[in-house]
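Based on what follows, work out the 3D shape:
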Amino acid sequence: MRPALTAALLLAAAPASAQGISLDTIKEVTRTLSADEYEGRAPTTPGEEKTLATIVDRMKAAGLQPGNKGQWFQDVPLVELSAQNVSNLEFSGGKSPVSLAYRKDMVIGTYRVVPRIELKDSEVVFVGYGINAPERGWNDYAGVDVKGKTVVILVNDPDWMTEGLTGPFNGRAMTYYGRWTYKYEEAARQGAAAALIVHDTFPASYEWGVVQSSWTGPQLQQDTPGDKMDQSLGIGWITNGSAKALFASAGKDISTLEAAARQQGFKAVPLGLRASVKWDNAIKRQASKNVVGILPGTVRPDEVVLYTAHWDHLGRCDAVDGDDICNGAVDNASGIGGLVALASAHKKAGGAKRSLVFLAVTAEESGLLGSKFYAENPVYPLAKTVGGVNMDSLNTLGKTRDFVLLGAGKSELEDLVKPFVAAEGRVILPEPNPQAGGYYRSDHFSFAKLGVPMLAGRSGNDMVNGGKEAGNAAVISYTMKRYHKPQDEYDANWDWSGALSDLNIYYAMGRALADGDAWPNWYPDAEFRGIRDKSRAGVK
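Predicted coordinates:
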């Protein structure tokens, strides 16, 4: 049971009259940024230069001021690693040798900024889901020393197969422990030389082709002192079929071990195999940019309400029918279109009491790097950032009857948004696929990790025209045929009514926060509550 809203929050949640969101603006920005001449908007490419110029021009036209001490940009230091001459990933010591080919059977990379990686005869240990969660009484690394060893890890949480949302890891709803980023972080903390995640389409929520396109070619990461030498030598994925062959070589049944890994008290299993792989890294240090625009507050300008969207996409990618530009029209030129349209609407409404900041971040597709850098190096202190909304891929399919909150059950923003959803004649429903861990896969998470409540919502699948059947079919079609592929191109026939309805909700909520004096918090049992309370404790 959630605590009742404070009086201040209830007052702030009174429905605000939504301003006219310019559909022409959304269309024009989306069409422009996803054009072929922007080359898929990969960070640190000529496509970035065109993208940044367009965003600044549109922010100026919307009436924003440069938001970083008089500048439009925040530099984000990045380093690009390109794996070259990748050998097969070889496993020896079993019933028969197993050799996995790069891209076909496995992908591998590293966070370490070094010219060459060589993993040689590293002992292999199956560590279940690779989770160390003392607050949940769960430790897959208990009783085993994996320093210098290669760990094999299952994707998602131990209870992902549960139908409901109750269980040691929230049942079907993924926690952060289920994300691949966490699994590599924990493996490094345990001293593992390499960490390999077993891909499985349903619990991963994407097919192997998405892993191939995302994990091959130049890989960007934040450039930090120390060159990430505290990280594992190698991090990667192996196909489900390869994992079965691997376990068979070790004389183990993968299904039996998977079932054991789902139980509390699971003990890691040495496989009696040794792993070897090597490759070269081409290293390129460079900087990308976040774009920061602001509408200063009229009463408390030091208090900030945040709107975010990422401007980057994959650039040039695996060609389909001769087309190698991943244009990223929906993901996420549309979100930048929404960001600019919201800025214009707020400007026309006049200044709010608090400042409204519009942040277009880089390198989301590379691991939320732009938002992570801003959150760790904020232009406006996070303790004075009230909360906000992130927009990652607007609805171009038509209006829905439902509105979905990603990671529901986390913050008071979920209560605040209810009247604005109702004003659109819509209802809030649970995520249809919470096992995908959507809350941990876009830029709001960078702020949430450091305590700032951020709303992550989207249109549901119950279409006004066609119902759930049409909505489910459309989502499956986009995911399978266009997501992270060259086919994500602008279409003049898109139905933007759903996007406009969502943006009305985002506008009204942002305005309520900016004109109110409430400080929505995380619910007491949310994983981010403690850090928010600590950051706000010293603020007058």
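
CA only for contacts and neighbour counts going forward, please
Fine.

list the helices and strands the lengthiest helix in the chain packs on?
When the chain is scanned for its longest helix (criterion: DSSP state H), the result is helix 497-515. Helices and strands touching helix 497-515, by 3 or more Cα pairs under 8 Å, 6 or more residues apart in numbering; DSSP states H and E, are helix 7-12, strand 300-310, helix 334-349, strand 354-361, strand 385-390, helix 418-423, strand 457-459.

So for residue 404, which of these sits nearest?
strand 457-459 (5.4 Å; Cα to Cα).

which outside residues touch that closest one?
394-395, 399-400, 402-406, 498-499, 502 (Cα atoms under 8 Å, 6 or more residues apart in numbering).

Stretch 50-68 too?
Stretch 50-68 is contacted by residues 33, 38, 41, 72-74, 291-295, 311, 340-341, 343-344, 347, 357, 379 when judged by Cα under 8 Å, 6+ apart.

cool, stretch 111-126 as well?
81, 92, 146, 148-153, 193-194, 221, 227-235, 268-283.

Return the set of buried residues in that stretch.
For stretch 111-126, a neighbour-count test (16 or more other Cα atoms under 10 Å) marks 111-114, 117, 119, 121-126 as buried.

How far off centre is that stretch?
Distance of stretch 111-126 from its chain centroid, counting by Cα atoms, centre = their mean, to the nearest Å, is 26 Å.

How about the residue in this structure that sits furthest from its center?
Going by Cα atoms, centre = their mean, the residue of the chain most distant from its centre is residue 95, 40.0 Å out.

before we move on, the earlier item: pick the most buried one from the helices and strands packed on helix 497-515.
Per-stretch averages of neighbours, counted by mean count of other Cα atoms under 10 Å, single out strand 354-361 among these, with a mean of 26.

Following up with a second sequence; could you model it the same way so I can compare the two?
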Amino acid sequence: MQTLPRRHHLLSIIATGSLAACTTTATLPPPAAPGISLATMQEATRTLASDEFEGREPGTRGEGLTIAYLAEQFAAAGLEPGNDGSWFQDVPLVEITGSNFAPLELSGGGVSLSFDYATDWVGVSYRQMPRTAINGSELIFVGYGINAPEKGWNDYEGVDMRGKTALILVNDPDYSTETLEGPFNGRAMTYYGRWTYKYEEAARQGATGAIIIHEDFPAAYGWNVVESSWSGPQAYADTGTGGMDQTAMNGWITLDAAKAMFDAAGLDMEALTAAASEPGFEAVPMNLAVSTSFDNDFRRFTSRNVVGVLPGNSRPDEYVLHTAHWDHLGRCTPNEEGDDICNGAIDNATGTAALIALAEAHKEAGGTGRSQVFLAVTAEESGLLGAEYYGANPIYPLSQTVGGVNIDALHVTGPARDVISIGSGKSELDFVVTEALAAQGRVLSPDSSPQAGRYYRSDHFGLAKRGVPMIYLKAGIDLVDGGTEAGMAMDEEYTAHAYHGPDDEYNESWDWRGVMMDLELYYAIGRDLGNRSDWPNWYPQDEFRMIRDASCAGEGGC
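This next block holds a predicted model:
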């Protein structure tokens, strides 16, 4: 029998929903069908993930095809244009494309190191400048790069970062613990662990550059994801400042490159990493200077969110929100077969297709008391930019938005006995989820990778941080066919070999049973939120509770 290339082996595993080592099979009773169309899911996912759409990169021909298709499908589903008669919300962006990357060079104390772009390091600039050049910037190890006054934690205390480059550990200080207890929620990542925060804080500190040390486990993805995501055109929100309030360069380096840096500096990386995990850590000058350079081409353009609404029957000025990002990476690093289109079939053609299918189902059922809003956002892969723009410029007042669900990457691995709630224990929406799951005969499982900080990595975050309770669910891993061993293996296989790469492609043999069960769950949650009269809130200790309370205290709120 011919051995399949890795790509086809991966697709065959996902398509059949089974592993050779897992032979047990079982069936679940089919849940009540609310009119969610499998044909719609398949056709919309197939279309959005086709090569014709070129990976759905914002600002390209692929965007034009995508948003036109979504507007057409929203209309066919029975929605009304959601932005004052328009299907679209303009999102101003700037795209910066780096080229001619010099090596990342370190020198000092008789030491000279050179690291190759893509293989050892990647970097970008948020500044709208034709050339980025860092010449002899002093390298400072700042631990996890956190300044959290409410926790009495400041990795930058006593350090003047102007003109210097921060070397930063990924995640936050207590990610390696086995529990969820600790100053930064133990194994569960907080926003302080996200790369977005680390670059923002380095800029606030006046740093010239910021470089994060990559490790697979605390980052929750391999170097291949970093290299693919951070090369090629990068889109950012066009704030009108030209990006001059940001560092000159933000980047990543491999763990091996970082170890070489510490060795060259005569420092014990393991000991300093341990010290950085404890209160009172003080930044360490490495007595090395960083230099690199690259050119930048940039263009300003307007991308678009796509929004449709199904008006409420009795309280149309109260809203339930459904979000999914329509964008992906466009063209990216080719695979072994030369394919350079990152089609983003699972991530997130599936979630975008779900908006269409759910809209059809809610329309067929006659709507709910509250209005149902379906928002397909742009530029998630560039840093949640479309959702962030909507959060800062909401079409529907956030104080009148009861809450919502975010749909990102539905996995076609077959039916599961469970669903994973990312960020469970944050809001009273937990009760809505568990009730809907009970009706399906399924259970809620804890986040299997809390160190990944996934609650802060998808589009609901731009709304959550402004007080709107949002649910973010992921496919369960306790599969009916094969159990948790099969579920974890397929999840790891997708992350390692398809996620953010050209092999995330549509497959006609996918097992859609689990996807349809998850859609029925989203449907039930939407109906519940749309018909109930109360306003679920964040739990009292949650970081977003005070924001929601203030919003509800305003005129016409909650």
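
which among the contacts of stretch 111-126 of the first structure end up buried?
Neighbour counting over the contacts of stretch 111-126 of the first structure (16+ other Cα under 10 Å) leaves 81, 92, 146, 148-153, 193-194, 221, 228, 231-235, 268-271, 273-281, 283 as the buried ones.

burial measure for the aligned partner of residue 84 of the second structure in the first structure, as a count.
Using TM-score structural alignment, the equivalent of residue 84 of the second structure in the first structure is residue 69. By the criterion of other Cα atoms under 10 Å, residue 69 of the first structure has 10 neighbours.

now swap in the one 3 residues further on and tell me
Other residues near residue 72 of the first structure come to 22 when the count uses other Cα under 10 Å.

can you tell me how far it sits from residue 55 of the first structure?
10 Å (Cα to Cα, to the nearest Å).

can you list residues touching both of these two?
residue 291.

measure stretch 205-213 of the second structure end to end?
So stretch 205-213 of the second structure: terminal residues 19 Å apart, Cα to Cα.

Give me the range in the first structure that it lines up against.
With TM-score structural alignment as the criterion, stretch 205-213 of the second structure aligns to 190-198.

who touches that stretch?
Residues contacting stretch 190-198 of the first structure (Cα under 8 Å, 6+ apart): 119, 122, 141, 145-155, 180, 184, 187, 232-240, 243.

Identify the residue of the second structure aligned to residue 108 of the first structure.
Checking TM-score structural alignment: residue 108 of the first structure goes with residue 123.

Quickly find the element holding its match.
strand 121-124 (DSSP states H and E).

Show me what that strand is packed up against.
strand 249-253.

tell me the SS of the counterpart of residue 536 of the first structure in the second structure?
In the second structure, the residue matched to residue 536 of the first structure (TM-score structural alignment) is residue 552. Classification of residue 552 of the second structure using DSSP: H, G, I helix; E, B strand; the rest coil returns helix.

Residue 552 of the second structure and residue 401 touch, don't they?
No - look at residue 552 of the second structure against residue 401 with Cα atoms under 8 Å: they stay out of range, at 10.2 Å.

Alignment lookup: residue 245 of the first structure to the second structure.
Under TM-score structural alignment, residue 245 of the first structure pairs with residue 260 in the second structure.

after superposition, how close is the host helix or strand of its match to the first structure?
Using DSSP H and E, residue 260 of the second structure sits within helix 255-264. With mean Cα distance after the TM-score superposition for the first structure, helix 255-264 of the second structure departs from the first structure by a mean of 0.9 Å once superposed.

On the C-terminal side of that helix, identify the next helix or strand.
Helix 255-264 of the second structure is succeeded, C-terminally, by helix 269-276 (DSSP H and E).

Specify, as a residue range, where whatever helix or strand comes next after that following helix falls in the first structure.
Per DSSP H and E, the first helix or strand lying C-terminal to helix 269-276 of the second structure is strand 284-310. Under TM-score structural alignment, strand 284-310 of the second structure corresponds to residues 269-295 of the first structure.

average distance between the matching stretch and the second structure?
Its aligned residues in the second structure lie a mean 0.9 Å from stretch 269-295 of the first structure after superposition (mean Cα distance after the TM-score superposition for the first structure).

Could you check how far residue 315 of the second structure is from residue 397 of the second structure?
14 Å.

I misspoke; the intended subject was residue 301 of the second structure.
When residue 301 of the second structure is compared with residue 397 of the second structure (using Cα to Cα), they lie 26 Å apart.

One more: residue 322 of the second structure?
As judged by Cα to Cα, residue 322 of the second structure and residue 397 of the second structure stand 15 Å apart.

Residue 80 of the second structure too?
Separation of residue 80 of the second structure from residue 397 of the second structure (Cα to Cα): 18 Å.

okay, the two: which has more neighbours?
Ranked by neighbour count (other Cα under 10 Å), residue 80 of the second structure and residue 397 place residue 80 first, with 20 against 15.

Over in the first structure, find the residue span stretch 384-395 of the second structure aligns onto.
Under the criterion TM-score structural alignment, stretch 384-395 of the second structure matches residues 368-379.

I misspoke; the intended subject was stretch 452-465 of the second structure.
Counting by TM-score structural alignment, stretch 452-465 of the second structure corresponds to 436-449 in the first structure.

ends of that stretch, how far apart?
18 Å.

same deal with stretch 389-399 of the second structure?
Where stretch 389-399 of the second structure begins and where it ends lie 16 Å apart, using Cα to Cα.

ranges for the strands of the stretch 51-200 of the second structure?
For the stretch 51-200 of the second structure, strands defined by DSSP state E, counting those that start in this stretch occupy the ranges 80-81, 88-99, 104-108, 111-115, 121-124, 131-141, 147-148, 153-154, 165-169.

okay, and stretch 137-157 of the second structure goes to which residues in the first structure?
Counting by TM-score structural alignment, stretch 137-157 of the second structure sits on residues 122-142 of the first structure.

buried ones in the matching stretch?
122-132, 138-141.

Spatially nearest residue to residue 80 of the first structure (excluding sequence neighbours)?
The shortest distance from residue 80 of the first structure to any non-neighbouring residue, by Cα to Cα, 6 or more residues apart in numbering, is to residue 220 (4.5 Å).

Count the neighbours of the match of residue 536 of the first structure for me.
18.

And it, how far from residue 338 of the second structure?
Taken as Cα to Cα, the span from residue 552 of the second structure to residue 338 of the second structure is 53 Å.

what do you get for residue 352 of the second structure?
27 Å.
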